[in-house]
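A.B. asks: Predicted model and sequence follow; I will ask about them next.
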Amino acid sequence: MPEHPLRLMIVDDHPVVRDGLRGMFTGLPDITVVAEAADGHQALALARSERPDVVLMDLRMPGLDGVGAIERLRADHPDIRVIVLTTYDTDADVSRALSAGVAGYLLKDAPREELHQAVRTAAAGGRVLSSSIHSLLVDRLAPGPAPATAPTPRELEVLRLIAKGASNKEVARALLISETTVKTHLKHVFGKLGVDNRAAAVVAAMERRLI
């Protein structure tokens, strides 16, 4: 257990959902809910004042939606880890969220214990996907042929950081390269793995044991 409890913020426009989620974390010695927000704008304000370690973020909210809030949070507070918690599992929603740099994507029917562990995993730098989301991404990859050329070691370095939820800017800073170079590496990776976005590239690399 960490020396100090993990600080969690819940973002959802439905009060009953926020109440239910808060109840799921009540009493845990290693996680404490420090803030609740009803939309993306409120989440950004509370992130500045409360500095949560992890955010559970709904996708579809009035005003600033989940993806917009995630992009702003990642830019302003790169250390805050965001887990999407939603009822929507369409390909478009998943791709937009993962491309924004989330640490996880879970559905609202996730069991209590899965939510607890997801917050811990995200705070530790890992990524979490619900089984249905993982299957969706794998199914998208299934028809694709095996890559004729394997990614280079540098391309795999980029992909490993992307798998941890890093943005292009964070990858560039970590590897001491430009964001343009990061985008070029990713373009090459997409072509070699037969995919068209970051999320699918991560899953493809994991399935083929490249990362």
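C.D. replies: Yep, that arrived. A quick note: this is a predicted structure, and the numbers were derived from the prediction, not measured.
A.B. asks: contacts and neighbour counts: CA atoms only from here.
C.D. replies: OK.
A.B. asks: At which residues are the strands of the chain located?
C.D. replies: Using DSSP state E, the strands of the chain run over 6-11, 31-37, 54-57, 81-86, 104-107, 128-129.
A.B. asks: Output these in a markdown table, with mean neighbour count and distance to Met206 appended to each entry.
C.D. replies: Below are these laid out as a markdown table (neighbours: other C-alpha atoms under 10 Å; distance: least, C-alpha to C-alpha, whole Å):
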| stretch | mean neighbour count | distance to Met206 |
| --- | --- | --- |
| strand 6-11 | 24 | 28 |
| strand 31-37 | 20 | 29 |
| strand 54-57 | 28 | 24 |
| strand 81-86 | 26 | 20 |
| strand 104-107 | 24 | 16 |
| strand 128-129 | 19 | 13 |
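A.B. asks: Could you dump those strands into a markdown table and include distance to Ala201?
C.D. replies: Conversion of the strands of the chain to a markdown table gives the following (distance: least, C-alpha to C-alpha, whole Å):
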| stretch | distance to Ala201 |
| --- | --- |
| strand 6-11 | 28 |
| strand 31-37 | 32 |
| strand 54-57 | 23 |
| strand 81-86 | 19 |
| strand 104-107 | 15 |
| strand 128-129 | 15 |
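A.B. asks: Presented hereafter is structure B, for comparison with structure A:
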Amino acid sequence: MKTRIVRVLVTDDHPIVLDGVTLALQNTPWLQVAGYARSGREAITAVERLKPDVVLLDLRLPDMLGPEVVQALRAQDSAVKIILFTAYPDHAALDAALAAGAHGAVVKDTERDDLVDAIRRVMAGERVLCINAAGSSGAALSRKLREHGLTRREYDILRRVAMGETNPEIAVALGLTRNTVKTYLQRTLEKLGARNRVEALSRASQLGIL
């Protein structure tokens, strides 16, 4: 019986990572690197064009937030499996990216066999967390929010803004009134020292909150 070939799209803005992953995967007969992307937008286009089975996705890309990329990829192809590939297992965006629909997370310094096994398990329908600080990202997020005076509700609203949702959509999703969402958002902007949503998202990303 012929083994199915699993095609992987590698998304990372560092060439050395692209080379390293290719080297790690090329010795596995049932894995094939379908292509590369160096930004979130490139990944979205590549998924439409290449139809990979798995996207190995860097959590921190130059043009889009991790959770935003995950949501866009899932909208592009609901069948594609997404594995976050990060050097920052404690980054607050990890939880948000998993909540947006990612199927797993692997740290970049993982062994080749563990990376291959994570891909195999995700393809089998499992949710896989191969991170040194597995389960600690929630604690890391809570710590970062406290450091900057943000509440969990304010974070939830900011995360949905990052995913492109409007105030009315956020209100429906969280069971709040539109005015309440607007109030929370204004308070969040003030705490982050931002004049508008774009500045707030940029500031939150710099602080490791998103």
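C.D. replies: Received it, and whenever you're ready, just let me know what you need. All values reported here derive from a predicted model rather than from experimental measurement.
A.B. asks: among the strands of structure 1, which is nearest Ser95 of structure 1?
C.D. replies: strand 104-107 (10.3 Å; C-alpha to C-alpha).
A.B. asks: by contact count, what packs against the closest one?
C.D. replies: Packing partners of strand 104-107 of structure 1 (3 or more C-alpha pairs under 8 Å, 6 or more residues apart in numbering; DSSP states H and E): strand 81-86, helix 91-99, strand 128-129.
A.B. asks: Measure the mean distance from it to structure 2 post-superposition.
C.D. replies: Mean deviation of strand 104-107 of structure 1 from its aligned counterpart in structure 2 after superposition (mean C-alpha distance after the TM-score superposition for structure 1): 0.9 Å.
A.B. asks: now stretch 16-25 of structure 1
C.D. replies: Its aligned residues in structure 2 lie a mean 0.6 Å from stretch 16-25 of structure 1 after superposition (mean C-alpha distance after the TM-score superposition for structure 1).
A.B. asks: buried residues in that stretch?
C.D. replies: By neighbour count on 16 or more other C-alpha atoms under 10 Å, the buried set for stretch 16-25 of structure 1 is 18, 21-22, 25.
A.B. asks: ok, the nearest residue to Gly68 of structure 1 once chain neighbours are set aside - how many residues close by?
C.D. replies: If the residues on either side of it in the chain are set aside, Gly68 of structure 1 comes closest to Gly40, at 7.4 Å by C-alpha to C-alpha, 6 or more residues apart in numbering. Neighbourhood size, Gly40 of structure 1 [other C-alpha atoms under 10 Å]: 28.
A.B. asks: buried sites along the helix ranked longest in structure 2?
C.D. replies: In structure 2, ranked by residue count with DSSP state H as the criterion, the top helix is helix 178-192. For helix 178-192 of structure 2, a neighbour-count test (16+ other C-alpha under 10 Å) marks 178, 181-182, 184-186, 188-189, 192 as buried.
A.B. asks: could you point out the longest helix in structure 1?
C.D. replies: Longest helix of structure 1, by residue count under DSSP H: helix 179-193.
A.B. asks: Out of the buried residues of stretch 16-25 of structure 1, flag the one nearest to Glu71 of structure 1.
C.D. replies: Out of these, the member with the shortest distance to Glu71 of structure 1 (by C-alpha to C-alpha) is Arg18, at 21.7 Å.
A.B. asks: what's the closest one in contact with, if anything?
C.D. replies: By C-alpha atoms under 8 Å, 6 or more residues apart in numbering, Arg18 of structure 1 lies in contact with 10-12, 36.
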